[in-house]
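J.: Next come a sequence and a model predicted from it.
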Amino acid sequence: MRRSVIALNDWAEHWIVPAGASTVSLLHRDCGSEVRSVVTCASGHEITAPGQVTAVPVPGAKPASATDQPAHGGG
């Protein structure tokens, strides 16, 4: 199963599905334990809160201009 599907399932279980109302469990075929996604930095530290991550521009990145922004439809 793709990592993105596992991560989306974890997100839904945390933010959308009421406690105890899960409709599916993702299980490891070899041992039967539940599968979960874990986010780590390249040094192996587990990231457990959004505040632990900072977005920084890569070298050579240019700031977006007003013309780079997507158009918003009216309506």
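T.: Nice, thanks for sending it over.

J.: only C-alpha atoms for contact and neighbour calcs from this point on.
T.: OK.

J.: And the helices in the chain, which stretches?
T.: In the chain, the helices defined using DSSP state H lie at 3-15.

J.: so how far is Arg2 from Thr40?
T.: Distance of Thr40 to Arg2, computed by Cα to Cα, to the nearest Å: 17 Å.

J.: So which of the two has more stuff around it?
T.: Neighbour count, other Cα atoms under 10 Å: between Thr40 and Arg2, Thr40 has more, with 11 against 6.

J.: quick one: the more buried one and Glu46 touch, right?
T.: Yes. Contact criterion Cα atoms under 8 Å: Thr40 and Glu46 qualify, at 4.3 Å.

J.: And Asp10, how close does it get to Ala19?
T.: Counting by Cα to Cα - Asp10 and Ala19 are separated by 13 Å.

J.: Tell me which of these two has more neighbours.
T.: More crowded of Asp10 and Ala19, by other Cα under 10 Å: Asp10, with 17 against 9.

J.: Against that first model, consider the following:
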Amino acid sequence: MKWLEMSTENCTVQRTLDLVGEKWTLLILRDAFNGVRRFDDLRRHVGLSEAVLADRLRKLVAAGILKTVPYQEEGSRTRQEYRLTGKGRDLWPVIVALRQWGETYVGSPEGPMLDIRHSDCGSAVRVVVECVEEHAALSPREVTVRPGPGARPRE
């Protein structure tokens, strides 16, 4: 079965994009990875309306990507912080890959906004696709893609 003969209704890329494929959702995740946890801080930094932010946060919590944790500042009512779950932290390579591509093709002439380095040795961090046996970085031309067990014929 070839790609165009397969149904895409159970495609994991499509399912992932259904959860995190909106621009604002990815920007919320970017900020969450950089330690922004509170609604007002997210709204101010990402620059979107309260309604849109509330909707995206609700979806991310429902999907198990973020969780809410109560906090209370002195003299104020209890509010919720939004923290990444394990499922959410597993999206970090996706955000780093988007940043890496952006720095290469649409980056600022002044250089990157963020400089991501390995804490132990100080080297720059990058995302690669590698073979699990040889641990070597691969290009799309060096891989073979075949239908998996979840592939279904297109109707």
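T.: It's in. What you see is a predicted model, and the numbers here were worked out from it, not measured in a lab.

J.: Give me the TM-score for this pair.
T.: Overlay of the two chains. TM-score (TM-score structural alignment, normalised by the length of the first structure): 0.60; 64 aligned residues with a Cα RMSD of 2.4 Å.

J.: what's the closest non-adjacent residue to Glu13 of the first structure?
T.: Distances taken as Cα to Cα, 6 or more residues apart in numbering put Ser22 closest to Glu13 of the first structure, at 7.0 Å, once the chain neighbours are dropped.

J.: Aligned against the second structure, show me the partner of the one you found.
T.: Matched by TM-score structural alignment, Ser22 of the first structure corresponds to Pro112 in the second structure.

J.: What is the neighbour count of its match?
T.: Neighbour count of Pro112 of the second structure, defined by other Cα under 10 Å: 14.

J.: cool, and Ala7 of the first structure?
T.: Burial measure for Ala7 of the first structure: 16 neighbouring residues, criterion other Cα under 10 Å.

J.: ok, now which ones touch it?
T.: Going by Cα atoms under 8 Å, 6 or more residues apart in numbering, Ala7 of the first structure touches 36-37.

J.: Could you check how far it is from Thr23 of the first structure?
T.: 16 Å.

J.: try Ala64 of the first structure
T.: 42 Å.

J.: repeat for Arg2 of the first structure
T.: Using Cα to Cα, Arg2 of the first structure is found at 19 Å from Thr23 of the first structure.

J.: go on, Ser37 of the first structure?
T.: When Cα to Cα is the yardstick, Ser37 of the first structure and Thr23 of the first structure sit 18 Å from each other.

J.: Check Pro59 of the first structure too.
T.: 44 Å.

J.: Cys41 of the first structure now?
T.: Taking Cα to Cα as the measure, Cys41 of the first structure falls 31 Å from Thr23 of the first structure.

J.: Trace Arg3 of the first structure over to the second structure, please.
T.: Checking TM-score structural alignment: Arg3 of the first structure goes with Pro93.

J.: correct me, but that match touches Val127?
T.: Yes. With contact defined as Cα under 8 Å, Pro93 of the second structure and Val127 form a contacting pair (6.5 Å).

J.: Just say helix, strand or coil for Val69 of the second structure.
T.: The three-state label given to Val69 of the second structure by DSSP: H, G, I helix; E, B strand; the rest coil is strand.

J.: Nothing else from me, thank you.
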